[in-house]
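**Student:** Sequence plus the predicted model coming up.
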Amino acid sequence: MSTDAGEPGLPGAEDGQVALTTGRAIAAAVARELLAPLGDRYRHTVNVAAQAEELSDAVPPEDRELLVVAAWWHDLGYAPDLVQTGFHPIDGARYLASKGHTPRLCALVAHHSAATFEAAERGLEVELADWPREEGPVPDALWTADMTTGPGGERFDYAERLSEILARYDQDSIVGRAMSRAQPSIQAAIERTNSRLATA
């Protein structure tokens, strides 16, 4: 089953076009099933998806469905039954690939929020390389939605979000080191997204 806009496979698809609400509804249901038991992780996910909806004007119309579905699914790898490597972007992407979702969607999940930096800290570059990293409006908007939403769904600016991450993780931990190194890349993605919204 595919959830990318413009591809057949979802209930309600007609002539290869997916009704805009269909993929979102399925994505929300899967996220609820897998992440609701995790409490704050699910609240974070719900609000990342809401932010993605708000940011959708920053991406081409044909990619808006994909953005929101990726937002719903960006943290699926935290679900205990899906853990393989212990690195949630890869574990989530592997799960989606096993369900037949498109390489593009899997790659957005695998690389969300500068995951390359943490993969390097964890020695998982080879595993992450199963999916090529996309550059452009969709990953930028996904990173923006994730990195301006707090761990319990709070709305933060990026400076607040980075501060709370570094408060939860030791500065010299894997996550602390990765997020410090990723900061310029994430800041640039947010700035590009805001610029696209301003001119939309």
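**Tutor:** Cool, the structure landed. Residues are numbered from 1 along each chain as shown.

**Student:** Going by C-alpha atoms from here, please, whenever you check contacts or count neighbours.
**Tutor:** Will do.

**Student:** Nearest residue to the middle of the protein?
**Tutor:** residue 74 (3.3 Å; Cα atoms, centre = their mean).

**Student:** Surely that one is in contact with residue 91?
**Tutor:** No: if you go by Cα atoms under 8 Å, residue 74 and residue 91 don't touch, sitting 10.3 Å apart.

**Student:** take a look at this one as well, against the first:
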Amino acid sequence: MSNTAEWAREIARQHLETSLPRRWAHTQGVAQQARSLASALGDRADLLEAAAWLHDVGYAPDLVATGFHPLDGARYLRDVHQADDHLCRLVAHHSCAVVEARERGLADELTSEFGSEPPELTDSLIYCDMTTSPDGDHLPVEERLSEILARYGSEHPVNRSITTASPTLIAAVHRVHSQITASP
């Protein structure tokens, strides 16, 4: 693990391990998935692993500001840690966050602060997040999406946004899977 990934792991651990142990288990599984992509990503592997560790840090009770974890986490990383812009943008945009931001009336804030286009490595982070269960186990993207939909009621913004984003999320996971299986 590089210095950036170690730093990211420690930040995530401090904020999630005790207060949200299940979210911490998920985060550890997402980071493990990121490490599994390292050989295909080369010098970008460290950034992906750091983003994997930090993608859900905005759920931490001490960091909640808007109640929308991608935005809260990215703002925390930017404002408190002066983290790398690309890392902050990955956290802000992870797993089609802009779709949920629209549902919550936060799309203008997200895009004005962290750009309107998802940054490079977004597909890889989607792959890591959407193939990891809440308990950190690996599973097919379709099972992960079903689990998310079952966890939230049909009127919840997460349910509506996941329903809208599912084709994009599935396509991203399949693109990454094709890239890693095609690599020598």
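**Tutor:** That came through fine. Please read all numbers here as calculations on a predicted model, not as lab measurements.

**Student:** any residues in contact with both of residue 74 and residue 91 of structure 1?
**Tutor:** residue 110 (Cα atoms under 8 Å, 6 or more residues apart in numbering).

**Student:** what does residue 34 of structure 2 align to in structure 1?
**Tutor:** Matched by TM-score structural alignment, residue 34 of structure 2 corresponds to residue 52 in structure 1.

**Student:** how far away is that match from residue 122 of structure 1?
**Tutor:** 28 Å (Cα to Cα, to the nearest Å).

**Student:** And these two? Which one has more around it.
**Tutor:** The neighbour count for residue 52 of structure 1 versus residue 122, taken as other Cα atoms under 10 Å, is higher for residue 52 (27 against 15).

**Student:** Can you name every helix or strand that the helix or strand containing that one contacts?
**Tutor:** Assigned by DSSP states H and E, residue 52 of structure 1 belongs to helix 40-55. Where contact means 3 or more Cα pairs under 8 Å, 6 or more residues apart in numbering; DSSP states H and E, helix 40-55 of structure 1 is packed against helix 20-35, helix 64-73, helix 137-147.

**Student:** how about the shortest one, which residues of structure 2 does it hit?
**Tutor:** Taken onto structure 2 by TM-score structural alignment, helix 64-73 of structure 1 occupies residues 45-54 there.

**Student:** once aligned to structure 1, how far is that stretch on average?
**Tutor:** For stretch 45-54 of structure 2, the mean distance from the matching residues in structure 1 following superposition reads 0.3 Å, by mean Cα distance after the TM-score superposition for structure 1.

**Student:** Need the contact partners of that stretch.
**Tutor:** In contact with stretch 45-54 of structure 2 (Cα under 8 Å, 6+ apart) are residues 1-2, 4-9, 11-12, 27-28, 30-31, 34-35, 37-39, 73, 87, 90-91, 121, 124-125, 128-129.

**Student:** Using neighbour counts, trim the residues you listed to the buried set.
**Tutor:** 4-5, 8-9, 11-12, 27-28, 30-31, 34-35, 37, 73, 87, 90-91, 121, 124-125, 128-129 (16 or more other Cα atoms under 10 Å).

**Student:** returning to what we had before: quick one: closest of the helices and strands packed on helix 40-55 of structure 1 to residue 117 of structure 1.
**Tutor:** With Cα to Cα as the measure, helix 137-147 is the member of these nearest residue 117 of structure 1 (13.7 Å).

**Student:** Have a look at structure 1 and report its longest helix.
**Tutor:** When structure 1 is parsed with DSSP state H, its longest helix is helix 174-199.

**Student:** Pull up the aligned stretch in structure 2 for that helix.
**Tutor:** Helix 174-199 of structure 1 covers residues 157-182 of structure 2 once aligned (TM-score structural alignment).

**Student:** How many neighbouring residues does residue 3 of structure 2 have?
**Tutor:** Number of residues near residue 3 of structure 2 (other Cα under 10 Å) recorded here: 10.

**Student:** Over to residue 44 of structure 1?
**Tutor:** 22.

**Student:** Pull the contacting residues for it.
**Tutor:** 149-154.

**Student:** Apply 10 Å and report the result again.
**Tutor:** Residue 44 of structure 1 makes contact with 35, 50, 72, 75, 146, 149-155, according to Cα atoms under 10 Å, 6 or more residues apart in numbering.

**Student:** does the nearest residue to it once chain neighbours are set aside count as helix, strand or coil?
**Tutor:** Nearest residue to residue 44 of structure 1, sequence neighbours excluded (Cα to Cα, 6 or more residues apart in numbering): residue 153, at 4.0 Å. State at residue 153 of structure 1, reduced to three classes by DSSP: H, G, I helix; E, B strand; the rest coil: coil.

**Student:** Residue 153 of structure 1 maps to what in structure 2?
**Tutor:** Under the alignment (TM-score structural alignment), residue 153 of structure 1 maps onto residue 136 of structure 2.

**Student:** mind listing what residue 134 of structure 1 touches?
**Tutor:** 104, 107-108, 111-112, 140.
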